[in-house]
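Trainee: The amino acid sequence is not available; the structure is as follows:
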């Protein structure tokens, strides 16, 4: 394995699981949301608010396409799947694992949806986002791991088992 890329909805655990997975494998960890914030000098929510969703998605894709690494667990933002060039770049970097979390569990986990920096149009709901993105996640994924109420350690073990 070279790089492992974790995709999924906001709240699915990409960053949290990614850090533990990286520690388990002796890999580096990279959260592309932090790359965006460093490149743009602003928090994600500020960028979404000031640029609008479509322009934010382009900025996100630019940041993702700038990533070059090896031996890294990469956690892109949940909206990375909205730009084909971003996903093509990630696919070239490694294996893509979709952390699938049911909508009901996402709704339970996400209580800060308006301040979290999620690329959503005004009036769009989490259910709308899920309906749009879920087929994209499945399309780009090399592997899908169903996550839910198990512990972080159990989730990491499921990802490792799927990668073998």
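Mentor: Structure received. What you are looking at is a predicted structure, and each value in this text was computed from that prediction instead of being measured. Residues are numbered from 1 along each chain as shown.
Trainee: can we go C-alpha only for contacts and neighbour counts from here?
Mentor: Noted.
Trainee: Tell me where the protein has helices.
Mentor: Remark: helices assigned in the chain by DSSP state H are 14-25, 32-40, 44-51, 53-65, 84-93, 103-109, 126-140, 152-163.
Trainee: burial of the residue lying closest to residue 121 once chain neighbours are set aside, as a residue count?
Mentor: Nearest in space to residue 121, with sequence neighbours left out and distances taken as CA to CA, 6 or more residues apart in numbering, is residue 53 at 6.3 Å. The local packing of residue 53 (other CA atoms under 10 Å) involves 18 other residues.
Trainee: measure residue 53 to residue 81 for me?
Mentor: From residue 53 over to residue 81 the distance is 13 Å, taken as CA to CA, to the nearest Å.
Trainee: same question, residue 148
Mentor: In terms of CA to CA, residue 148 sits 21 Å off from residue 81.
Trainee: same question, residue 32
Mentor: For residue 32 relative to residue 81 (CA to CA), the value is 13 Å.
Trainee: what about these two, which has more around it?
Mentor: Per other CA under 10 Å, whichever of residue 32 and residue 81 has more neighbours is residue 81, with 25 against 21.
Trainee: Comparison target below:
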């Protein structure tokens, strides 16, 4: 765990469907911070969706492009939602750790499945014939490795839930 100064960034990691963008926007709003989504930044930089990028250029190209976007971040006092596959890059994750505290939004496999209507529509980055369960079990130890704090996000996000997350972050002196 790192010791970042007050006003540093909050970085959200987790599976697709874990709520990184939804929780991130709400936390940013409540805390008066800007919100950044690395998938959105990647799509703007590449001029296409995450799924189109993978379809056109493959996973290796995608992961390099994602790493380039993440390592180019120079944010301050923001809430940053990362793409679910950012944890595959130690370089990207080390940069994010230098930018702020890392929150792992943990959800069950059933929650991921319920929240993701279609892997193709969500831009879920995975190899052909790979399953969501396989991806979950592969990534979970990586999320745990990088997390400064883990937040269970299986329940629906309400104002009370956002307040509880903020209270927990405050109690642990993360914000």
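Mentor: Cool, the structure landed. Given the structure is predicted, the values throughout are model-derived calculations rather than measurements.
Trainee: thinking again about what came up before, the helices of structure 1 into a markdown table, with extra columns for distance to residue 73 of structure 1?
Mentor: Formatted as a markdown table, the helices of structure 1 follow (distance: least, CA to CA, whole Å):
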| stretch | distance to residue 73 of structure 1 |
| --- | --- |
| helix 14-25 | 6 |
| helix 32-40 | 11 |
| helix 44-51 | 21 |
| helix 53-65 | 13 |
| helix 84-93 | 10 |
| helix 103-109 | 22 |
| helix 126-140 | 17 |
| helix 152-163 | 12 |
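Trainee: closest to residue 3 of structure 1 out of the ones you listed?
Mentor: Evaluated over the helices of structure 1, closeness to residue 3 of structure 1 peaks at helix 84-93, with 6.1 Å, by CA to CA.
Trainee: longest strand in structure 2, by residue count?
Mentor: Counting residues, the longest strand found in structure 2 (DSSP state E) is strand 100-106.
Trainee: Neighbours of the counterpart of residue 68 of structure 1 in structure 2, how many?
Mentor: Here residue 68 of structure 1 is matched to residue 74 in structure 2, going by TM-score structural alignment. Neighbours of residue 74 of structure 2 under the rule other CA under 10 Å: 9.
Trainee: which one is residue 74 of structure 2 nearest to, not counting chain neighbours?
Mentor: Spatially, and ignoring its direct neighbours in sequence, residue 74 of structure 2 is nearest to residue 99 (7.7 Å; CA to CA, 6+ apart).
Trainee: so what's residue 109 of structure 2 closest to, chain neighbours aside?
Mentor: Leaving aside its sequence neighbours, residue 109 of structure 2 sits nearest to residue 133 (CA to CA, 6+ apart; 6.4 Å).
Trainee: Looking at structure 1, name the residue matched to that neighbour.
Mentor: Match for residue 133 of structure 2 (TM-score structural alignment): residue 127.
Trainee: And its match, how close does it get to residue 82 of structure 1?
Mentor: Going from residue 127 of structure 1 to residue 82 of structure 1 by CA to CA gives 16 Å.
Trainee: what does residue 113 of structure 1 give?
Mentor: Per CA to CA, residue 113 of structure 1 is found 18 Å from residue 82 of structure 1.
Trainee: before we move on, back to that, burial check on the corresponding residue of structure 1 for the residue nearest to residue 74 of structure 2, number of neighbours?
Mentor: For residue 99 of structure 2, the aligned position in structure 1 is occupied by residue 93, per TM-score structural alignment. Other residues within reach of residue 93 of structure 1 by the criterion other CA under 10 Å amount to 20.
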